[in-house]
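Novice: fold the following and give me the result.
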Amino acid sequence: MTDDQLNRLGRWKELPFFSNSWPLIRSRLRVEKRDILPPAPLIFRALEMVQPQSVRVVILGQDPYPTPGHAHGLAFSAAEHVKPLPRSLSNIFKEMEQDIGACPPHADLGFWAEQGVLLLNTVLTVPAGEAKGHDKLGWQRLTAEVLDHLGQTPRAYLLWGANAHKVAADVDPDFNLTIKTAHPSPLSARRGFFGSRPFSRVNAWLQARGERAINWTNAPEAP
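Specialist: Here you go, the predicted model:
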């Protein structure tokens, strides 16, 4: 990681992970013979887009999409041109349509990040074609430190899947809004993700606290 890349992390660069754990992970990535997703400049994009003080909602996933051309550094998101949608994202949009009556017009969820939604995977890289292939590299240390750093202020947490549940085990459900469900993948979405209404529940919680709701669909907001 160059000084410029580190500076793009802003306050996140102060986490112990970047001095204690990242050098070893980086060395292991350098000798990886398989293609690594997302591309190196996008690995920390989720943190670059939302600084700690701006985080209002945390969405935790598993690891990046293993299909080349899909992963771009934001959990569950993909580049705008990606069609058909990744299957997990397709299920997220199905649930959103049932919950709030609409969904975004494309796969890029960057506009969520611009509103303070941290789209973070528990593992930030994956070998092309092998889901969970970097599960043992040590990325979970970063996720744990991020959650600990955010723990002083109430936030909404959408914990999608067993990996997210495990890493976020210490998130206080009495202090925060925590919505724990199955992962939205086709293998598990019907085990509790569908019907969980996460988007309306998060907005109701935010508005009850006097905060602005998240525009989940990218539709123009009413004046």
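Novice: alpha carbons only for contacts and neighbour counts from here, please
Specialist: Noted.
Novice: just the strands in the chain please.
Specialist: Here the chain has its strands, by DSSP state E, at 36-37, 57-61, 117-121, 126-127, 156-160, 177-181.
Novice: make JSON lines out of these and add mean neighbour count.
Specialist: Listed next are those as JSON lines, based on neighbours: other Cα atoms under 10 Å:
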{"stretch": "strand 36-37", "mean neighbour count": "22"}
{"stretch": "strand 57-61", "mean neighbour count": "23"}
{"stretch": "strand 117-121", "mean neighbour count": "25"}
{"stretch": "strand 126-127", "mean neighbour count": "23"}
{"stretch": "strand 156-160", "mean neighbour count": "23"}
{"stretch": "strand 177-181", "mean neighbour count": "20"}
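Novice: nearest to residue 206, out of these?
Specialist: Evaluated with Cα to Cα, those place strand 156-160 nearest to residue 206, the distance being 8.1 Å.
Novice: elements contacting that closest one?
Specialist: In terms of contacts (3 or more Cα pairs under 8 Å, 6 or more residues apart in numbering; DSSP states H and E), strand 156-160 is packed against strand 57-61, strand 177-181, helix 198-208.
Novice: to check against the first, give me the structure of this:
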Amino acid sequence: MKSPIERLGAWAELPFFADDYPRIEAALRAEKREVFPPQDQVFAALEHLQPDEVQVVILGQDPYPTPNHAHGYAFSADEDTRPLPRSLANIFKEMRNDIGAAPQTADLRFWADQGVLLLNTVLTVPAGQPKGHEGLGWQKLTDQVLGRLSDRPRAYLLWGGSAQKAAASVDGTTNLKIQSHHPVGMYGNLDFFGSRPFSRTNAWLHDQGLPPINWANPEAA
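Specialist: Down below sits the predicted model:
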């Protein structure tokens, strides 16, 4: 069986995995609290897509801190998650207003099948403690992933301050950058609603000669 790093393909070449991950891995081993997502799912989003396959990047903050929710993809959760996490419920509300439909479950991995990288800026979280691993150093990986993806234009959906700070160096003239408040929290009902990120992303992909993302129906993806 391949190790988590071996499953990363080209991403494993990023300096983070030699320079920073051993320290983070040791900190996770020493962690007394339950950590999400499960260890074998921490890098799931990167394992799913190689750099050249990425068309759209959606940056999240950190994994859901609720048991049985996080599975390694930003904003996504296991298929049987009920009720939906609040941020995802707002994402689906905006999607219905934007394109007239939304998925039936919390599992967004069919987006990744189409080239959408669902990456959190911090890849682990202690149970019940949002941002509890913000100081571990995961942000260095985010920086390097975005640097690797700077080789050609892509669409970036940046919801909230953590995502916008992480992607501050992404060129907004050659790439599509859609920035708004995070879809949950005290500002979740402000400029996130009405930002139309899904239709705008598909219009931009069309202009690039690329297929649109099927956001709503996993069976047709």
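Novice: tell me the spacing between residue 115 of structure 1 and residue 189 of structure 1.
Specialist: Separation of residue 115 of structure 1 from residue 189 of structure 1 (Cα to Cα, to the nearest Å): 26 Å.
Novice: er, residue 132 of structure 1 I mean
Specialist: Per Cα to Cα, residue 132 of structure 1 is found 18 Å from residue 189 of structure 1.
Novice: tally up the residues packed near the counterpart of residue 109 of structure 2 in structure 1, please.
Specialist: Structural correspondence for residue 109 of structure 2 with respect to structure 1 (TM-score structural alignment): residue 110. The number of residues packed near residue 110 of structure 1 is 21, by other Cα atoms under 10 Å.
Novice: give me the nearest residue to residue 72 of structure 1, chain neighbours excluded.
Specialist: Spatial nearest neighbour of residue 72 of structure 1, excluding adjacent residues (Cα to Cα, 6 or more residues apart in numbering): residue 38 at 5.4 Å.
Novice: contacting residues around the one you found?
Specialist: Neighbouring residues of residue 38 of structure 1 by Cα atoms under 8 Å, 6 or more residues apart in numbering: 64, 70-73, 125-126.
Novice: does residue 93 of structure 1 touch residue 103 like I think?
Specialist: Yes: the criterion here is Cα atoms under 8 Å, and residue 93 of structure 1 meets it with residue 103 at 5.5 Å.
Novice: show me which of these two is the more surrounded one.
Specialist: Shown here are residue 93 of structure 1 and residue 103; by other Cα under 10 Å, residue 93 has more neighbours (23 against 19).
Novice: quick one: map that one onto structure 2.
Specialist: Under TM-score structural alignment, residue 93 of structure 1 pairs with residue 92 in structure 2.
Novice: out of everything not next to it in sequence, what's closest to that match?
Specialist: That would be residue 102: by Cα to Cα, 6+ apart, it lies 5.5 Å from residue 92 of structure 2.
Novice: residue contacts, the one you found?
Specialist: Applying Cα under 8 Å, 6+ apart, we find residue 102 of structure 2 in contact with 92-93, 95-96, 215-217.
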